[in-house]
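In: okay, here's the prediction I keep looking at, along with the sequence it came from:
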Amino acid sequence: MKDLFGKAILDYQTNNSPEDLVTETSISEADEMPVSYLFRTYNEMPELEQKALQLAKGSVLDVGCGAGSHSLALQNDRNLDVTAIDISENAVKACQLRGIENVKVANILDLDVKNKFDTILLLMNGTGIFGTLNETAKYLQKLKSLLNKGGQILIDSSDLIYMYDQDEDGAYSIPAEGYYGELTFTVQYKGETEDTFPWLYLDYNTLQNAAIANGLKCELLLEGEHFDYLAKLSI
């Protein structure tokens, strides 16, 4: 991948003429997103993210940390032991420049299970990294293996059913093949286009069923204003 998301983050951090990111999915048109949004403070975060940070405890793993705003809030405001990971080298460079003490380029699936955590955070549609519904079990098993006894996984997502048309009987016109929360995502930045990649939005019931099937308890913590929610998974 060209790491355009990471380039935008690093450009913003280093004042290198950052521009808006343009994102597009298989069910939505192109939409501009200011890179500054990824650098928001705790007070600027949505309630779901604030709730997750309030509940974080002990040693924390921030998966897909991006610009590192969640990690920074936990490290600086709550003095928690935070490990931040992202597959983007540029994003990790930006996190280092922002002062995150323990941040590295890593894929969650490659982490050594000898290192376990009390809290694992997956925020800003944390289920996205699963890619597809079929891959969800693999990720849940990995996350489960990284939890300390009594640990928790705090994860958010959205039910995308609202994106589909309804007929007069109230039934939704969802695709016959696959799961309706499976999207493909494209990112553009400074005239370049990233390779299209899969991105998964899970409705709460589907997440709960997947969690139970993989030996995890699933609890709905908070619902947002627009079909989004925060959930807690535990062993």
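Out: Yes, it's here.

In: every contact and neighbour count from this point should use C-alpha atoms.
Out: Noted.

In: which residue is the nearest non-sequential neighbour of Leu207?
Out: The shortest distance from Leu207 to any non-neighbouring residue, by Cα to Cα, 6 or more residues apart in numbering, is to Cys218 (8.0 Å).

In: how many other residues sit next to that neighbour?
Out: 22 (other Cα atoms under 10 Å).

In: check which element follows the helix or strand hosting it along the chain.
Out: Using DSSP states H and E, Cys218 sits in strand 217-223. Downstream of strand 217-223, the first helix or strand assigned by DSSP H and E is strand 228-234.

In: who's in contact with that following strand?
Out: With Cα atoms under 8 Å, 6 or more residues apart in numbering as the test, strand 228-234 has contacts from 48, 52, 144, 150-159, 204, 211, 216-223.

In: cool, stretch 118-131 as well?
Out: Contact with stretch 118-131 is made by 49, 52, 56-64, 136, 139, 143, 147-158, 182, 197-202, as judged by Cα under 8 Å, 6+ apart.

In: pasting the second one now:
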Amino acid sequence: MKDLFGKAILDYQTKDASEDLITETSISEADEMPVSYLFRTYNEMPKLEQKALQLAKGNVLDVGCGAGSHSLALQNERNLEVTAIDISENAVKACHHRGLKNVFVMHLLDLNPSTKFDTILLLMNGTGIFGTLKETDNYLQKLKSLLNKNGQILIDSSDLIYMYDQDEEGAYSIPADGYYGELTFTVHYKGETEDTFPWLYLDYNTLQNAAIANGLNCELVLEGDHFDYLAKLSL
């Protein structure tokens, strides 16, 4: 794994001339993403992310923390105890540089279940790390095992139905051989290309059904401006 996302984050943090990240998916053309966006302050965040941070309480786990902006807001502005994890070694280095106290290179599925949290955050399309619809149960069971009794999982995603064409009767032309939110994602940075990896967008009803099937309550907290939403899962 070339860790181009993490390399871009670390370059930006250490003032090594960073370039825009170029991202593309199996259903969309290449698109530029300024690395500075990953370093946004609370006031610069979308309302779904702001709402999630407002709802965060107790001992917090930030899954896929990236540049650490969510964790830093909770650590520095809310004085919450935050543990942040990411599979990117470079991103974790950048988080250390930014003053994040408890941040580790770790995959969610490798986290010790004896550690429990009051709030687990999965933001910036938090369902993405599930990869495929088939793997969703596996991840939800892991998240469930990490929750304290009155804990909550705050997760956001988008319904990608709008990306597909509609016929005259309003029916969408979605793939017949799988769930339409299952994409493959490719990252380009400074002339290098990351290996393509699976990335999952879940519509709210599908997430709710999966949560219930895995013994979790699911509540729609807030809807965004463009098919996106924030959900809360709890025991």
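Out: The structure has been received and is ready for your questions. Predicted model only: the values in this text are computed from it and were never measured.

In: TM-score for these two?
Out: Laid over one another, the chains give 1.00 as their TM-score (TM-score structural alignment, normalised by the length of structure 1), with 235 aligned residues with a Cα RMSD of 0.2 Å.

In: quick revisit: mean deviation, the strand holding Cys218 of structure 1 versus structure 2?
Out: Strand 217-223 of structure 1: mean distance to aligned residues in structure 2 after superposition is 0.1 Å, counting by mean Cα distance after the TM-score superposition for structure 1.

In: what helices or strands is that strand leaning on?
Out: Counting contacts by 3 or more Cα pairs under 8 Å, 6 or more residues apart in numbering; DSSP states H and E, strand 217-223 of structure 1 packs against helix 204-213, strand 228-234.

In: follow-up on the earlier one: narrow the contacts of stretch 118-131 of structure 1 to those in strands?
Out: 59-63, 147-158, 182, 197-200 (DSSP state E).

In: among those residues, name the buried ones.
Out: Listed as buried from these are 59-63, 147-148, 151-158, 182, 198-200; burial here means 16 or more other Cα atoms under 10 Å.

In: so the strand holding Cys218 of structure 1 versus helix 204-213, what angle?
Out: 160 degrees (axes from the mean of the first three to the mean of the last three Cα atoms, to 10 degrees).

In: equivalent range in structure 2 for strand 217-223 of structure 1?
Out: Aligned using TM-score structural alignment, strand 217-223 of structure 1 spans residues 217-223 in structure 2.

In: which residues touch the residue nearest to Leu207 of structure 1?
Out: By Cα under 8 Å, 6+ apart, the neighbours of Cys218 of structure 1 are 207-208, 211-212, 231-234.

In: my guess is Asn148 of structure 2 meets Lys116, correct?
Out: Yes - when contacts are counted by Cα atoms under 8 Å, Asn148 of structure 2 is listed as touching Lys116 (5.4 Å).

In: you'd agree Phe104 of structure 2 is in a strand?
Out: Yes - under DSSP: H, G, I helix; E, B strand; the rest coil, Phe104 of structure 2 falls within a strand.

In: got the contact list for it?
Out: Listed by Cα under 8 Å, 6+ apart, the contact set of Phe104 of structure 2 reads 83-86, 92.

In: how far away is it from Lys51 of structure 2?
Out: 25 Å (Cα to Cα, to the nearest Å).

In: find the residue at the geometric middle of structure 2.
Out: Gly126 (2.8 Å; Cα atoms, centre = their mean).

In: that residue maps to what in structure 1?
Out: Alignment note (TM-score structural alignment): Gly126 of structure 2 maps to Gly126 of structure 1.

In: measure the residue in structure 2 sticking out farthest from the centre to Gln13 of structure 2 for me?
Out: Centroid-distance maximum for structure 2: Glu168 at 34.9 Å, with Cα atoms, centre = their mean. Counting by Cα to Cα, the separation of Glu168 of structure 2 from Gln13 of structure 2 is 49 Å.

In: please give me every residue in contact with Thr186 of structure 1.
Out: 23-25, 193-197.

In: top of these by neighbour count?
Out: Most neighbours among the contacts of Thr186 of structure 1, by other Cα under 10 Å: Thr23, with 19 neighbours.

In: can you give me the distance of Asn205 of structure 1 to Ser158 of structure 1?
Out: 11 Å.

In: can you check Leu72 of structure 1 too?
Out: Taking Cα to Cα, one finds Leu72 of structure 1 at 25 Å from Ser158 of structure 1.

In: check Asp112 of structure 1 too.
Out: On the measure of Cα to Cα, Asp112 of structure 1 and Ser158 of structure 1 end up 30 Å apart.

In: quick one: the helices in structure 2?
Out: Along structure 2, the stretches classed as helices by DSSP state H are 4-13, 47-55, 69-77, 89-98, 136-145, 204-213.

In: to Val187 of structure 2, which of those lies closest?
Out: Proximity to Val187 of structure 2 (Cα to Cα) singles out helix 4-13 among the helices of structure 2, at 7.0 Å.

In: that closest one vs structure 1, mean deviation?
Out: Overlaying structure 1 shows helix 4-13 of structure 2 at a mean distance of 0.1 Å from the equivalent residues (mean Cα distance after the TM-score superposition for structure 1).

In: lovely, talk soon.
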